[in-house]
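1. return atomic coordinates for the entry below.
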Amino acid sequence: MPDLSLCLEALSAVTGCNVQQTTALSQLTPQDIVNIVALKEFYKQEGFKELEYKSVGTLSLRDSDDMDLYSAPPALKEGPSTAGPDASMRATVKVNPQEFFDQQYDYDFTNVKDGDKSFMRGSEQYVRPCGWSRVALRVVGKYDGGEAWLGTGSSAWPVSYHGNNMDGTSGIILARKESTAEEPGFLDAAAASLTTGETRGRGVYSTPDVKVAEKYCKKFKSQVDGNTYKVVLQNRINPEKRQQCQREGYCVVYVPDDANDVQTRAIVQESLRPYGILLKRL
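-> Sure thing, here's the model as predicted:
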């Protein structure tokens, strides 16, 4: 496992919180991490500027590249909303490393090259995160229904990677339609999206390819060693909840127009389960 302080910095980068170590109970679970990242992207896509998350507080949805973890960016009040920032400090949350991380499943892919090797998770190809180091999250025994979702068999969920800025605004648009009867309308919508740049599915995006996720990932400069790192979430995605996008290499979990905040969070939790944080030193 990389230095613990570096891992906490990575969590801070992806959540926008100040994540600290504790020996007491964690305020965040691994599931909370992917919830926060996915919901922040979704509500930003919807035009909001903040997210209220239980156990964390109010989180700003403002863009921040090359994040300085030790600055005090503005947080925002009661959300989602369109209010502007106030002078609040970044939310501080604490996690217990013993109950949050699972070192036995850490894996260093930094110098791994798979070449023509093929790996499967469920019935789909698993593109391993070569070039990255994986910090495993403690998720075994945390979900109902056993661990089949996390395995390698036919009932396992496929692997999904999540970069912080995958909010559907970069042409990651429209689910692929299976019915040929819907194809003309789909083509019209796709053509419109090329000219307006606004057409996109209302939902949470991810990708089975870590190289695609890397394009959208969060970067941060570490005070542990002075290096800059990229960070990506490695998840499993429920194949019954996601749809493939027309743009190859992307998938979307749709959120209905009439879904409220509680329902939106439930959709994320039913669809995405995290099991690793990936780090790459620049």
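2. rest of the way, CA atoms for contacts and neighbours
-> Noted.
3. please enumerate the strands of the stretch 151-282 of the chain.
-> For the stretch 151-282 of the chain, applying DSSP state E, counting those that start in this stretch gives strands covering 159-162, 203-206, 218-221, 228-237, 243-244, 251-254, 272-281.
4. in a markdown table, list the ones you listed along with distance to G141 and mean neighbour count.
-> Output for those, formatted as a markdown table (distance: least, Cα to Cα, whole Å; neighbours: other Cα atoms under 10 Å):
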| stretch | distance to G141 | mean neighbour count |
| --- | --- | --- |
| strand 159-162 | 19 | 28 |
| strand 203-206 | 24 | 28 |
| strand 218-221 | 29 | 23 |
| strand 228-237 | 15 | 25 |
| strand 243-244 | 27 | 18 |
| strand 251-254 | 24 | 22 |
| strand 272-281 | 12 | 24 |
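5. columns distance to A136 on top of those, output as TSV?
-> As requested, these are arranged in TSV below (distance: least, Cα to Cα, whole Å):
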stretch	distance to A136
strand 159-162	14
strand 203-206	19
strand 218-221	18
strand 228-237	9
strand 243-244	27
strand 251-254	23
strand 272-281	4
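6. do you know which of the ones you listed lies nearest Y126?
-> If you check each of the strands of the stretch 151-282 of the chain against Y126 by Cα to Cα, strand 159-162 wins as the nearest, at 6.3 Å.
7. show residues contacting the closest one.
-> Here strand 159-162 makes contact (Cα atoms under 8 Å, 6 or more residues apart in numbering) with 121, 126, 205-210, 213, 217, 232-237.
8. and for comparison, fold this next one:
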Amino acid sequence: MLSLQPTGNVIQVTDQDPLSTIQQLIQEELKIPVEHQLLFMEDEFQKDDQQIFPNLKSNLAHIVDARGSIALLCIELPNKTRQPLLLDRPWMVSNLNKAIEQRFGYAILAQQLQLQNGAPTYNTGRRPKKIGQTIFRNFFKTEDTQKLSRQTQIVNGSTIALSINTSNLFLRTMSSPNQTYDISILPSMSVQTVINSLSQRLNILPYRFKLFTLVSRVELAENHRLLSSYDLEAGQIIEVVISPPVKRKVQIILSSGKILEPDLVVEHRISALKNIIRDREGIETHNQVVLKEGNELPDDALIFDCLQDWNGSLNVKIVLSGPLALDPSVLAPEFDFDFTDINDCGQVFTRGDHVYERPSGCMRIALNVAGKYGTDSRWLGMTGTDPEEWPVSYHGTAQMNAMSIADEGFKLSKCDRFAFGRGIYSTPQLHVAKDYASEFEYQGNKYFALLQNRVNPKYLTIIDKQETLHGEYWVSSKDKAGGSDDDIKDLIRPYAICIFKYQSR
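-> Just a heads-up that it's a prediction; the model follows:
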């Protein structure tokens, strides 16, 4: 059985039938006279009437009427296999290039074509237009196509060798099917390498790219595989499909407790999320801090990277402008006090039966501790004599640490220096605390910050100056191990931040 292409008609043949018999069967089936038949089978044009085919490699045969409008050509591919190619009129160089690209996937830019033999002899009933002998000797090199007349015709029945003038593969997008791009991609590269290169060049996240072979439309779905493992060869085209950006609904919890659930484009940055919150809630972007598991997400971070493999909520703290950007929910502005021009020289104050050195020279920002540690607030008393009143201490640290402690309280797990035993270190002496504070800059001025605390005397160990060689240290610790983070709130409680404008200390 022999299937005749391109019509799909079938004729019955035996392995002893000569070509002349096959031609007669074709004439009966397709009504094409033998003398006008152009037959391609078994990888070549068949001309010998006595040729038999005892071991057919394929049951396909390609046949055209030499008088018709469709040319039948034999294309020898770079791997030396031969394939038939049907070409509609006009039979010109540009059409041949396009047909090879569409049928075999080799980019027009990469094609070099050379005539292997002349067209077979057949009676068309009319004389074909001839092309020059120079063109026959070196048939239609791609770089010469612009020099040829667009009316130059290809001879029906020619065998043409295709070679490739590059070692690269080419890319084409579905949105620009007539544009082919060479970005130096080799068959030895992996799918992931190509996707990464496209991502960088186009500034599009890798997840949006899908790659396909041009002709068979096989998806290059396994990123670790080499392009050559998909039977891609130099000169061939990879089709690139770019999907629209993905949107994702994310739960946003504001410090007020209000919940937002915007649809976020994952290719946008955290700054875009802040813009959404600003537009919906009227909160300026510079007053927002976006947190994932307690860690701040920078404005330039991609939402895709931040939310990859993450299904939780994001928290947004609202912070005020100033030397320390603090969430208003942790503040108690009615208790703020300006100590910048206070001079307590000669005066003595006490809290919790210990001397209280007031933070002269600072702007004190009160923290909201109302109800935070239960209903009994005598620990925060100001009489100096109440046995339930806790004494005052200071803790010098860096800007970001001060903001974290104001928000979360002290965390023993974040401490790593314990010169006099494990615990939270503070001091009743301003000059000692200042030595541990780090300077920071805000709007051209330098500042440093101290935490003002109340310390539970039941769990307080005092290390005197003779031992520290510096000043008096207070160590708040529940046991020799120092206690856990959950214990710390019963040992030491920050209730204000003292912000000092830097002067030589």
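9. quick revisit: which one of the strands of the stretch 151-282 of the first structure lies closest to G131 of the first structure?
-> Proximity to G131 of the first structure (Cα to Cα) singles out strand 272-281 among those, at 7.0 Å.
10. so that closest one matches what in the second structure?
-> Aligned using TM-score structural alignment, strand 272-281 of the first structure spans residues 492-501 in the second structure.
11. can you show me the helices along the stretch 51-200 of the first structure?
-> Assigned by DSSP state H, counting those that start in this stretch, the stretch 51-200 of the first structure shows helices spanning 97-100, 183-196.
12. repeat for the second structure
-> Using DSSP state H, the helices of the second structure run over 19-30, 93-104, 133-137, 191-202, 270-281, 303-307, 399-408, 430-435, 465-468, 485-488.
13. okay if I get those helices as CSV plus distance to E44 of the second structure?
-> Converted to CSV, the helices of the second structure look like this (distance: least, Cα to Cα, whole Å):
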stretch, distance to E44 of the second structure
helix 19-30, 13
helix 93-104, 17
helix 133-137, 19
helix 191-202, 36
helix 270-281, 63
helix 303-307, 55
helix 399-408, 79
helix 430-435, 92
helix 465-468, 99
helix 485-488, 84
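14. make a markdown table out of those and add mean neighbour count and distance to R82 of the second structure.
-> Converted to a markdown table, those look like this (neighbours: other Cα atoms under 10 Å; distance: least, Cα to Cα, whole Å):
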| stretch | mean neighbour count | distance to R82 of the second structure |
| --- | --- | --- |
| helix 19-30 | 17 | 20 |
| helix 93-104 | 19 | 11 |
| helix 133-137 | 12 | 19 |
| helix 191-202 | 16 | 29 |
| helix 270-281 | 17 | 56 |
| helix 303-307 | 17 | 48 |
| helix 399-408 | 18 | 72 |
| helix 430-435 | 18 | 85 |
| helix 465-468 | 11 | 91 |
| helix 485-488 | 14 | 77 |
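15. quick one, which of those is nearest to L171 of the second structure?
-> helix 191-202 (9.9 Å).
16. how many residues are close by R422 of the second structure?
-> 20 (other Cα atoms under 10 Å).
17. what distance do you get for the alignment partner in the first structure of it to L51 of the first structure?
-> Aligning on TM-score structural alignment places R422 of the second structure opposite R202 in the first structure. Applying Cα to Cα, to the nearest Å, the value for R202 of the first structure to L51 of the first structure is 17 Å.
18. repeat for L279 of the first structure
-> On the measure of Cα to Cα, L279 of the first structure and L51 of the first structure end up 25 Å apart.
19. again, but for T110 of the first structure
-> For T110 of the first structure, the distance to L51 of the first structure equals 34 Å [Cα to Cα].
20. I'd like to know which of the helices of the second structure lies nearest to I365 of the second structure.
-> That would be helix 399-408 among those, by Cα to Cα, at 10.2 Å.
21. helices or strands up against the closest one?
-> For helix 399-408 of the second structure, the packing partners by 3 or more Cα pairs under 8 Å, 6 or more residues apart in numbering; DSSP states H and E come out as strand 445-455, strand 492-501.
22. so which of the ones you listed gets nearest Q111 of the second structure?
-> Closest among those, using Cα to Cα: strand 445-455, at 67.5 Å.
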